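Asker: need coordinates for the following:
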Amino acid sequence: MKLPKEILNGFLIFLGIGLYFLLMNVLGLADLFYLRTLNVFFIFWGVNKTLQMNLLEGETNFVSNAVSAMATSVVGVSMSVLGLLIYSYARGGDAYVKSLSETFLFGGDPSVTAYCICLFFEGIASSVIVTMMLMLYWNNKYAAD
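Answerer: Sure, this is the predicted structure:
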């Protein structure tokens, strides 16, 4: 059974983000909040790959490409947040979340669930922005009929 490209590329986004954060943790850079924001490049890469695959298949409809791109990024973000949830509980739960950079989302002491929910909404917002940016880029390259 062949997986849809949205799920495949969403999984690749998840792998990229996961490996990036594990590497940052190993190198001792996990507390630098500005390095955490670079994960958006993995979303750009996965969504761009989906759009390129769509165009190679001859799909030039703006709406269907936008839905495909958005689905890819939502799969990637959802899997990444789920991975963070599991990883956080494996590393100590709320105590681990408190050790993360306080300047990232909150200043208080959030629970693992609150942290993951906020990251999910932030990820969805960045997914919409990435999708629109790439749709505008590819729309200028290949005009729909």
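Asker: C-alpha from now on. contacts and neighbour counts both.
Answerer: OK.
Asker: tally of neighbours for N54?
Answerer: Using other CA atoms under 10 Å, N54 has 18 neighbouring residues.
Asker: how close does it get to V47?
Answerer: 11 Å (CA to CA, to the nearest Å).
Asker: could you also give me the structure for this next sequence, so I can compare it with the first?
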Amino acid sequence: MSVEKIVITNAIKMYIGILLFFLLMKLVGLESVTELRMLNFLFVFWAVNAAIKKNIFENGNSIYFQNLFIGFFTALTALIFLVISLVFYLFYIDPSFLRILESSTLWGESLTPPLIAFAIFIEGIASSMICTFIVMQYWKNKKVDTTATV
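Answerer: Below you'll find the model as predicted:
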């Protein structure tokens, strides 16, 4: 499977997972619980791990930096989708969610959708890097046996 397909497939899985998680939080009335929003790390770990694992076992590629970049670009692609979705949500679906974000201790007051998008993007890049480096600690010594006969 091509690297681009691995990245896009797993980024879409991560995007849908996080989107459904936030939708579930909204449906049960927990969208104002900031701590629950931190669980999106689980989706990042899951997708990054799946992308790296697929590249190692399907493509036979166990080169550290290539897998590191695959993991990071998987998370970055999903992050771009999520930021676009959040801006769309804040402008067109639920502008009152801005007040919920302002009332949390993490953000402060006087928020705008572009400011939130920028902050989420920066936070997402940092968490993507951290998650990818953590996952790569597991996969860095995994080698594919290319001498095995089929």
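Asker: how close are the two chains, by TM-score?
Answerer: Once superposed, chain against chain, the TM-score is 0.90 (TM-score structural alignment, normalised by the length of structure 1); 142 aligned residues with a CA RMSD of 2.0 Å.
Asker: sorry, back to before: can you list residues touching both of N54 and V47 of structure 1?
Answerer: Common neighbours of N54 of structure 1 and V47, counting by CA atoms under 8 Å, 6 or more residues apart in numbering, are absent.
Asker: contacting residues around the most centrally placed residue in structure 1?
Answerer: Geometric centre of structure 1, nearest residue: V77, 3.8 Å, by CA atoms, centre = their mean. With contact set as CA under 8 Å, 6+ apart, V77 of structure 1 has these partners: 10, 13-14, 120, 123-124, 127.
Asker: same deal with F81 of structure 2?
Answerer: Per CA under 8 Å, 6+ apart, neighbours of F81 of structure 2: Y15.
Asker: corresponding residue for it in structure 1?
Answerer: Superposed on structure 1 with TM-score structural alignment, F81 of structure 2 falls opposite M79.
Asker: so which strand or helix has its match?
Answerer: helix 62-90 (DSSP states H and E).
Asker: list the buried ones in that helix?
Answerer: Neighbour counts using 16 or more other CA atoms under 10 Å place 62, 65-66, 68-85, 88 of helix 62-90 of structure 1 among the buried residues.
Asker: please apply the same query to stretch 41-50 of structure 1.
Answerer: For stretch 41-50 of structure 1, by 16+ other CA under 10 Å, it's 42-50.
Asker: and M133 of structure 1, how many neighbours?
Answerer: Neighbour tally, M133 of structure 1, other CA under 10 Å: 13.
Asker: now whichever strand or helix holds it, how far from the centre of its chain.
Answerer: Under the criterion of DSSP H and E, M133 of structure 1 resides in helix 112-141. Taking CA atoms, centre = their mean, to the nearest Å, the mean C-alpha location of helix 112-141 of structure 1 is offset from the chain mean by 7 Å.
Asker: what are the buried residues along it?
Answerer: So for helix 112-141 of structure 1, counting by 16+ other CA under 10 Å, buried means 112, 115-116, 119-120, 123-124, 126-127, 130-131, 134-135, 138.
Asker: which residue in structure 1 aligns with I70 of structure 2?
Answerer: Looks like I70 of structure 2 aligns to S68 there (TM-score structural alignment).
Asker: quick one: its match from C118 of structure 1, how far?
Answerer: S68 of structure 1 is 24 Å from C118 of structure 1, by CA to CA.
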